[in-house]
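S.K.: whatever this is, show me its structure:
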Amino acid sequence: MSIKIIKMPHLGESVTEASIALWLVSEGDKIDKYDPVAEAVSDKVTTEIPSNYSGIVKEFLIDLDTDVEIGTPMLSIETDDAEEAGESEQPFGAESPSAIEKKEEMTDHINKEIDEAAEKKPIERDTKASIQQSVSAESEPMADKKARYSPAVVRIAQERDIDLKQVEGSGKHGRITRKDVLNFDVKSQTAANGDLHKGSLQVQKEMIEREMSKKTETPSEQAASYTTVGDEVVPADRIRKAIARKMVQSTSEIPHAWLMVEADVSNIVKLRNKTKDRFKELEGITLSYFPFFVKAVVQALKKHPIINASWDNGNIVFHKDINISVAVATEEHLFVPVIQHTDHYSLSGLSREIDRLASLARDGKLGNQDTQGGTMTLNNTGSFGSVQSMGIINHPQAAILQVESITKRFVPTEDGGFKAADMINLCLSIDHRMIDGLQAGRFLNDVKENLQKFSDESDLY
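M.R.: Below is the predicted model:
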């Protein structure tokens, strides 16, 4: 038997932390390789994490709803050595064995050079020893505090049930090398070391808890100065914190500019009223107005690629793909899934894809592939009655378009009279570092013209 560790996997680009929202197994459960063991929440995505091993669930190493860094040990599995021999040693989201091997060899080489340098420079030896002792005390739970073990040595010792205090080191000053551990006879250890893994895991868990305590969470302390007796202070959940960070990043890094145009969408209203019943019968979903706006924006983006670009440290990145992010609101949060290659869809295809993404968002089942790569955002603020708003740009994008409510208004006609029309406001926020008012105005006017080109005979397919 041996103990294997499942770590918090990489859950998406720019994701550095995540938390466990739900354990799908209990301690003591027997599981097979690839069985889901937990639901992890990363910013705006909930993802099931599979096991890399078959065995018995030994211990949960982190608490629910606690943010931890990617790569943090989260679960221990007791495996059968016979079964383990045929299984991959590479964890979900981890580096390849060859890459790890190279890093370990490099670590040993660096440690050797450090020793040699210390011999040549006696004055610096005390400083070096102090640093090594500090690192050992924090990151090597199996080691005596006076010993110095490389991460490779510790990892192999943990995997092979080896007590490093019983290993004779062949390196300089008695340092234990990888070869020493690999050549060590496990059977020669005393029975007293049978509980080594259990102790190691306990220390590892304590280390994680200690690290988490270093991440001082100040919202409650800060909130105290703004509260009075009887107020309720509720900690924000993982998703709300992610949204907050994103909004602060956008408003602090992006100089926003805003403009608005109004468009006559009477023809779209007629087309939808004419086709919605048949569409519902054929597709099983409701035909909304939103796909028409997405289509009009995509057509305009092809003429104005600067709107489909991003600012990157003094460079402007023009994206070859048009991937529209669509805002989806739930009772508690706002999600922004992405329609990949939006320009490849017909109106009916857009309707189906928007419905699919909205359903996943409301059910909390969006995957990483559903939220990555957006190049511009559309927000259907009109769905809750808004007639004018200023959106915050979805960093690192360059623009967000707020589609407001359709309202009946009297508009002038060419013969000097008036007529009732279905009108809508289109509100655009832009990154003023790269987009000027002239470019934004031309883009908005093209969106307006594209909307007004629809007729009650336009094809949905």
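
S.K.: when you work out contacts or count neighbours from here on, use the C-alpha atoms and nothing else.
M.R.: OK.

S.K.: give me the number of residues near I110?
M.R.: 13 (other CA atoms under 10 Å).

S.K.: how far away is it from Q369?
M.R.: From I110 across to Q369, the span is 39 Å (CA to CA, to the nearest Å).

S.K.: same deal with T228?
M.R.: Separation of T228 from Q369 (CA to CA): 44 Å.

S.K.: who's more crowded, the two?
M.R.: A direct count of neighbours by other CA under 10 Å for T228 and Q369 places Q369 higher, at 12 against 8.

S.K.: hang on, the more buried one in a helix?
M.R.: Yes - remark: Q369 belongs to a helix, assigned using DSSP: H, G, I helix; E, B strand; the rest coil.

S.K.: run through the residues that contact it.
M.R.: If you count contacts by CA atoms under 8 Å, 6 or more residues apart in numbering, Q369 has none.

S.K.: again, only this time at 10 Å
M.R.: When contacts are counted by CA atoms under 10 Å, 6 or more residues apart in numbering, Q369 touches 12, 45, 337-338, 340.

S.K.: from the residues you listed, which land in strands?
M.R.: Judged by DSSP state E, the contacts of Q369 include 45, 338 as members of strands.

S.K.: quick one: which of the contacts of Q369 is most hemmed in?
M.R.: P337 (29 neighbours).

S.K.: ignoring the adjacent residues along the chain, who's closest to that residue?
M.R.: The shortest distance from P337 to any non-neighbouring residue, by CA to CA, 6 or more residues apart in numbering, is to T371 (4.6 Å).

S.K.: so which residues of the stretch 351-461 of the chain form strands?
M.R.: For the stretch 351-461 of the chain, the strands defined by DSSP state E, counting those that start in this stretch cover 376-379, 399-403, 407-412, 418-431.

S.K.: need the winner for burial among those strands.
M.R.: Across the strands of the stretch 351-461 of the chain, averaging neighbours per residue (mean count of other CA atoms under 10 Å) puts strand 399-403 on top, at a mean of 27.

S.K.: second chain to compare with the first, below:
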Amino acid sequence: MIEIKVPELAESITEGTVASWLKQPGDHVEKGEAIVELETDKVNIEVPADESGTLDEQLAAEGDTVQVGQVIARLSSGSGGGTAVATKTKAEAATETAPAPAETKTEEVGEAKKVERREEHVASPGKGPIATPAARKLAREKGIDLSAIQTNDPIGRINVHDVTNHESKPAPAQAPQAPKAPAAATQPTASGKDEERIKMTRRRQTIANRLVEVQQTAAMLTTFNEIDMSAVMALRKRRQEKFIKDNDVKLGFMSFFTKAAVAALKRMPYLNAEIQGNEIVLKKYYDIGIAVSAPDGLVVPVVREADRKNFGEIEKDILHLADKARNNKLGLSDLTGGTFTITNGGVFGSLLSTPILNGPQVAILGMHSIQLRPIAIDAETMENRPMMYVALSYDHRIVDGREAVTFLKHIKDMIEDPEQLLFEA
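M.R.: You can find the predicted model right below:
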């Protein structure tokens, strides 16, 4: 018997949640093939099989919290040949359970009882339908009677997949019954309006806890400015075709703001720092976090050594990390170690916001929508210009207002005159 354990996840992560079982009991598993997907505070991790075999038991249901080192499944070892072997095994099992001639009835009954006793020992010591422990647990949580569940398993064993399928089936029509008091969980609210309760994912809980922690531990303040985007937009229009040809990626706004942020951080080093106890740690490297909206919540993958990369390399990194985030493929190494963060609420239409710090960092730059607004060019001239509000939230414990305002002014100057970026960063 091969035990599948929760692997070491990361230095600071000791537990995870079973997100989904990729294999069901009875399925053949090749060595290195993923069996289960675990959700941690930061990323989803697929747990592979160390050896080939058949999945016998799932010892945790989807949604269960599991600890590092905990056994969550068992495989029976074997050198099977993949799908063909699994199919053959099911066919043989079906043949063995087919009706037998009368003269062998007594012998078959004896074998059936042996099988039943073995299955009860594996699944549950109690009487009733044969089911895996994980299936029994899930059925209890859902309030489902195991005897009402149908299974295609050759020996009649109910697994988690059968319970899930049963729950998704529409309930059969029933004759009208006398009304009775609803269960407490389904009682209407005092206002008589419908409500739905959804359990927060582990990642959403982590995001919530960390945002509250930052609000409680940092002296957070936000300063604002606005940027005329005319020069950058004109430059992108002139250079876009050649940029795509040379780099196989579009020239966006994020690379300009990333390069501008690096240049401004070099002038204002206390914004590229963190507090550890009673010490200030000034970072001499520039790993810039780029906030990305993923299916399970906001994540901040990191563009490493942004000061050493050109516009094309930065755009490629951002595109690659955003794609991994949206497909839940980010690794822990993609998310750790950032020194400063940029978030762009403008992609969702935000005109102005106050971004929250991404602890333990002490500053975050917020970009917003570009809108045409009338701007006074001089005492007599007004022009419609594409303008963007920008915001800098910072930890006032080590960053003073002068530094924050100066930092944001540097960003404004470099974006309005992007040729400066050739000399500054």
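
S.K.: still on that earlier bit, what does the residue nearest to P337 of the first structure align to in the second structure?
M.R.: In the second structure, the residue matched to T371 of the first structure (TM-score structural alignment) is L335.

S.K.: one more: I49 of the first structure?
M.R.: Taking TM-score structural alignment, the alignment pairs I49 of the first structure with V47 from the second structure.

S.K.: would its match count as being in a helix?
M.R.: No - V47 of the second structure: not assigned to a helix; according to three-state DSSP it is strand.

S.K.: surely it and V6 touch.
M.R.: Yes - using CA atoms under 10 Å, V47 of the second structure is in contact with V6, at 7.5 Å.

S.K.: quick check: neighbours shared by these two?
M.R.: Joint contacts of V47 of the second structure and V6 (CA under 10 Å, 6+ apart) are 36, 38.

S.K.: now M388 of the second structure, nearest residue through space, not along the chain?
M.R.: Closest residue in space to M388 of the second structure, ignoring its immediate chain neighbours: I370 at 4.7 Å, by CA to CA, 6+ apart.

S.K.: residue in the first structure paired with that neighbour?
M.R.: By TM-score structural alignment, I370 of the second structure lines up with I406.

S.K.: what's near enough to touch its match?
M.R.: Contacts for I406 of the first structure (CA under 10 Å, 6+ apart) come out as 263-266, 269, 289, 382-383, 385-387, 421-425.

S.K.: now stretch 305-315 of the second structure: which residue numbers in the first structure?
M.R.: On the first structure, the counterpart of stretch 305-315 of the second structure by TM-score structural alignment is residues 341-351.

S.K.: quick check: end-to-end length of that stretch?
M.R.: Using CA to CA, the two ends of stretch 341-351 of the first structure sit 14 Å apart.

S.K.: what residues does it touch?
M.R.: Contact partners of stretch 341-351 of the first structure, identified using CA under 10 Å, 6+ apart, comprise 279, 283, 285-295, 297-299, 301-302, 320-325, 339, 352-356, 373-374, 458-461.

S.K.: of those, which belong to helices?
M.R.: 279, 283, 290-295, 297-299, 301-302, 352-356 (DSSP state H).

S.K.: tell me the contacts of the match of I49 of the first structure?
M.R.: Residues near V47 of the second structure by CA under 10 Å, 6+ apart: 4-7, 21-22, 32-38.

S.K.: if any of those residues are buried, put those into a ChimeraX selection.
M.R.: Filtering those down to the buried ones (16 or more other CA atoms under 10 Å) takes a single ChimeraX command:
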select :4,5,6,7,21,33,34,35,36,37,38
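
S.K.: the contacts of V47 of the second structure in strands, which ones?
M.R.: Per DSSP E, the contacts of V47 of the second structure map to strands at 4-5, 21, 34-38.

S.K.: as a markdown table, those residues with distance to H161 of the second structure would be great.
M.R.: As requested, those are exported to a markdown table (distance: CA to CA, whole Å):
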| residue | distance to H161 of the second structure |
| --- | --- |
| I4 | 19 |
| K5 | 21 |
| W21 | 9 |
| A34 | 17 |
| I35 | 14 |
| V36 | 13 |
| E37 | 15 |
| L38 | 17 |
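
S.K.: could you work out the most separated pair of the residues you listed?
M.R.: Maximum pairwise distance among these (CA to CA): 13.8 Å, between K5 and W21.

S.K.: what segments of the stretch 51-200 of the first structure are strands?
M.R.: Per DSSP E, counting those that start in this stretch, the stretch 51-200 of the first structure carries strands over the ranges 55-60, 68-69, 73-79.

S.K.: packing partners for the last one?
M.R.: When you say that, I think you mean strand 73-79 of the first structure. Where contact means 3 or more CA pairs under 10 Å, 6 or more residues apart in numbering; DSSP states H and E, strand 73-79 of the first structure is packed against strand 2-7, strand 17-23, strand 30-31, strand 36-42, strand 55-60, helix 196-214.

S.K.: how about 7 Å then?
M.R.: In terms of contacts (3 or more CA pairs under 7 Å, 6 or more residues apart in numbering; DSSP states H and E), strand 73-79 of the first structure is packed against strand 2-7, strand 55-60.

S.K.: export the ones you listed to CSV and tack on distance to I123 of the first structure?
M.R.: As requested, those are exported to CSV (distance: least, CA to CA, whole Å):
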stretch, distance to I123 of the first structure
strand 2-7, 40
strand 55-60, 45
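
S.K.: looking at the ones you listed, which is nearest to I435 of the first structure?
M.R.: Across those, closest to I435 of the first structure is strand 2-7 (CA to CA), at 42.6 Å.

S.K.: got a list of contacts for the closest one?
M.R.: For strand 2-7 of the first structure, the external contacting residues (CA atoms under 7 Å, 6 or more residues apart in numbering) are 71-81, 91, 159, 197.

S.K.: quick one: contacts for A61 of the second structure?
M.R.: A61 of the second structure makes contacts with 18, 134, 138, as judged by CA under 7 Å, 6+ apart.

S.K.: of all these, which comes closest to L271 of the second structure?
M.R.: Of all these, V18 has the smallest distance to L271 of the second structure: 38.2 Å, by CA to CA.
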